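Peer 1: with the sequence up front, the predicted model follows.
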Amino acid sequence: MNLPFLEQNGVLAIGGIDVARLADRAGRTPFFAYDRAAIDARVRMLRDKLPGDIELHYSIKANPMQAIVHHLATRVDGFDVASASEMALALDTGAGARQIGFAGPGKERDELRRAVASGVNIHLESVTQLHLVAALGWELGLRPNVAIRVNPNFHVGQSGMRMGGGAAQFGIDAEQVPALLREVDAHDVALVGFHLFWGSQCLHAATIIQAQQQSAELVTRLATDLPTAPRYVNMGGGFGIPYFAGDTPLDIDAVTQAMHGWLPQFHDRLPGTRIVLELGRYLVGEAGVYVCRVIDRKASRGRTFLITDGGLHHHLAASGNFGQVLRRNFPALLGNRLNDAPQERCDIVGCLCTPLDRIADDVPLPDARIGDFVVVLQSGAYGRSASPADFLGHPAAIEMLV
């Protein structure tokens, strides 16, 4: 695993601070720690490789920790949100309303009212949403900004999670968009863009390249009869990070070089239209760790179990219960024993009363002791906020940006 942080005298360090000192700073385990320098390095790398007129948006759902969102506000060009709470968080950073896109298939009336009032770009996912937004605009005396989220009419290949291409709760089928555009034209709303989200967690560069090119082609066809070119097209992101043994990191050079190739033709056909990349886990996922402590060890019929004070209530994804079909281990290690050679194979489990509460199965580790720090890497995205924190009533995990 290629770490953006590593060791000080055999102890894992995040943001230059070793795990023991971080535990002292937190006051207890478990905790999540996020390395701001690693986040900054990822943003800089993308800025260096992407065409200069590509806009980067941070998808807050990946990690809505307030400190991370405020940190990224001065480093990205906008935010993508999926609830009124995320919208408020984005606006609190000082980001302009026109740099915020509000997506989601089930927007409540109150959420949409707040979105219209704030002036953010509302990504329509149904005719119902269009009618409701238009009515709210009339009620508030405002002209809402809307974009159409398109469920594309193409399928992607190697993607961790498909978000479109077949029947889906997300967006409006591409073949239904022309009729919706006529409806939009009949209402007092401002059409500002399109949003396509074909999938996520993709490590296959050729798939991303193909999806981006097909997205660009689809939007140019849909926008042919518009009186003016859309202000922006949000092409989603889909960039994945390696989680499991055997995963190959995304070839970002191949993706960005291809973008340099197809973007000029896109601008020829839709001059003035900005391309937005909506990235979440790719910006923050590898910059975070989850740290818990071994509180017991036991042998059971030939297997060694390390029982920790953490578990799926803090980090559902690492337990394998956040979309994995066949459970695989996130990279896990003993953060205070990096220089010690593996001596045994262990199952690392949490403290909950369910066999689903597993952090890692059959992993090689040094001779583990009570008090050792278990560190789960690749934990900067879809961790604390994506987990059932109230299950069994244990204390919430602390979060730190260091």
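Peer 2: Cool, the structure landed.
Peer 1: please count neighbours and contacts with C-alpha atoms only from this point.
Peer 2: Noted.
Peer 1: isn't residue 200 right up against residue 160?
Peer 2: Yes - the criterion here is Cα atoms under 8 Å, and residue 200 meets it with residue 160 at 5.9 Å.
Peer 1: can you map out the helices along the stretch 101-250 of the chain?
Peer 2: In the stretch 101-250 of the chain, the segments counted as helices under DSSP state H, counting those that start in this stretch are 109-118, 127-140, 177-185, 205-222.
Peer 1: which positions in the first one come out as buried?
Peer 2: Taking 16 or more other Cα atoms under 10 Å as the neighbour-count basis, helix 109-118 is seen to contain the buried residues 111, 112, 113, 115, 116, 117, 118.
Peer 1: the fifth one is in contact with residue 138, isn't it?
Peer 2: Translated: residue 116. No - the criterion here is Cα under 8 Å, and residue 116 misses it with residue 138 at 10.2 Å.
Peer 1: quick one, what contacts residue 42?
Peer 2: Counting by Cα atoms under 8 Å, 6 or more residues apart in numbering, residue 42 touches residue 283.
Peer 1: mind checking the SS state of residue 282?
Peer 2: Secondary structure, DSSP: H, G, I helix; E, B strand; the rest coil: residue 282 is helix.
Peer 1: ok, structure two:
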Amino acid sequence: MQANEAGAPDLAHRLVTEHYAIRGKDLIAGGLTVEALADRFGTPLYIYDADVMRRSFNALKDALTGFADIVYSIKANPNPAIARIFVGLGAGIEIASLGEYERAREAGAAPQDILFAGPGKRDAELARVIGEGIGEIHLESFEEIARTNAIAARADKRVAVSLRINPVESVQGGAMRMGGKPSPFGFDEEHIPDVLSAISATTHLDLCGVHLFTGTQILDATVLLAQWRHGLDVAARVAQAIGRPLRSIDLGGGLGIPYYAGDRALDLAAVRRGAMTLTQMKLAEPLLRDARVIVEPGRYLAGPGGLYVVRAIVSKVSRGSRFLVTDGGMHHHLAASGNLGQIIKRDYPVIAPARMDEFAESACIVTGPLCTPLDTLARAARLPTLKAGDLVAVMQSGAYGLTASPAGFLSHPRAAEVLVDQGRAVAIG
């Protein structure tokens, strides 16, 4: 397939080999050719392969057996059809808004299997989920403690809550650090005694656990396991301080997937070995022994199963650089353009899904149709010499794609979404 001319496999090659199949010139997703799907549903198009997502879930579940349960962080891809895949495999859902609560329920998640995190929960959101049912609410500020208690009192309900802890800097890691610095997320670890005092003064809050989230896009198993170990240590200190067992320890998400040249996949064998050690650590602490440990990935589960497919409108050369202008771009896939918080703009793996039998030639700049130089999907894509009408697919696009993008910018058409599963394709957006 599209390796370089010397035949050395690049990241795109490795991902195709791991997750998809090739039939002649065509990339196969869910038993169907990408070209046929693009012809049927139009472009720009998100294609989600249900089987790839199931394999990601089952591989992680196997690595965490005996240690932690998986809760899908629905912010990664809130399409109910995607969430339904993971609910069907036994996952709970982590939400950060009432809208996500409604999507989780639409996906079939029971209220008790939904966790509500986020630093800015509105009173109406809290009232709704408390009234209809929620597994846990993860509290993130002293004001939120007071407001949640008051809302629970009005509803005459005792509500299970966990404390989101902003951990110390020494355990940070990942592409985007979520703790160890001033943050809107959670309570600073050094203020845990004051938080526990505030919780003890409430009448309708049942403190059941703790929640830590230290970073995103972690590819180093050693970093991830160190963060989980710290989470267990924080949980033990909280349990000892309140003098009773905890029921829940949420270690957050942050499990990464390879996006860029040089990235290596998270080593699940190392995660498995580390999880066994952490299980023994947990069992050795009487106040944690029976607690349910939760890991809440989103990107790791949904990302590899997604392709963002666009069609070339124009092929041109400008001052020696080859450009391919397509019908999709940053308005549908902000992350791939490098404009979703990235400091250094690097290319996602990009392929020509209907010309997989050809070697890549010179580097190509792939852009969208928007009137801004920011609308660039790839700056040095190794592709065959494509022309107007040819397809380009951005891999690793199942998470933080369409709903994390300014879809209304310049009023171009919204991208379609399709779920493919063992030869069957269904429009889901």
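Peer 2: Sure, I can see it. Bear in mind that the values here come from a model prediction, so they are computed numbers and not experimental data.
Peer 1: still on that earlier bit, distance to residue 376 of structure 1 added to the helices of the stretch 101-250 of structure 1, as a markdown table?
Peer 2: Formatted as a markdown table, the helices of the stretch 101-250 of structure 1 follow (distance: least, Cα to Cα, whole Å):
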| stretch | distance to residue 376 of structure 1 |
| --- | --- |
| helix 109-118 | 35 |
| helix 127-140 | 40 |
| helix 177-185 | 43 |
| helix 205-222 | 26 |
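Peer 1: show me the strands in the stretch 51-200 of structure 1, by range?
Peer 2: Taking DSSP state E, counting those that start in this stretch, the strands of the stretch 51-200 of structure 1 run over residues 54-59, 78-81, 100-102, 121-124, 145-151, 161-162, 172-173, 190-196, 199-200.
Peer 1: where in structure 2 does the first one fall?
Peer 2: Following TM-score structural alignment, the aligned partner range for strand 54-59 of structure 1 in structure 2 is 68-73.
Peer 1: got the buried residues for that stretch?
Peer 2: Applying 16+ other Cα under 10 Å to stretch 68-73 of structure 2 flags 68, 69, 70, 71, 72, 73 as buried.
Peer 1: spatially nearest residue to the fifth one (excluding sequence neighbours)?
Peer 2: Nearest-residue entry for residue 72 of structure 2: residue 93, 4.8 Å, with adjacent residues in sequence omitted and distances by Cα to Cα, 6 or more residues apart in numbering.
Peer 1: what's around the one you found, how many residues?
Peer 2: 34 (other Cα atoms under 10 Å).
Peer 1: which residue in structure 1 lines up with it?
Peer 2: Aligned counterpart of residue 93 of structure 2 in structure 1: residue 79 (TM-score structural alignment).
Peer 1: contacting residues around that match?
Peer 2: With contact set as Cα under 8 Å, 6+ apart, residue 79 of structure 1 has these partners: 57, 58, 59, 60, 90, 99, 100, 101, 278.
Peer 1: now tabulate the strands of the stretch 51-200 of structure 1 in CSV and tack on distance to residue 309 of structure 1.
Peer 2: CSV is the format used below for the strands of the stretch 51-200 of structure 1 (distance: least, Cα to Cα, whole Å):
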stretch, distance to residue 309 of structure 1
strand 54-59, 30
strand 78-81, 32
strand 100-102, 37
strand 121-124, 41
strand 145-151, 42
strand 161-162, 30
strand 172-173, 44
strand 190-196, 41
strand 199-200, 31
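Peer 1: closest one to residue 300 of structure 1 among these?
Peer 2: strand 161-162 (36.3 Å; Cα to Cα).
Peer 1: which residues of structure 2 does that closest one align to?
Peer 2: Mapping strand 161-162 of structure 1 onto structure 2 (TM-score structural alignment) gives residues 176-177.
Peer 1: which strand runs longest in structure 2?
Peer 2: strand 306-318 (DSSP state E).
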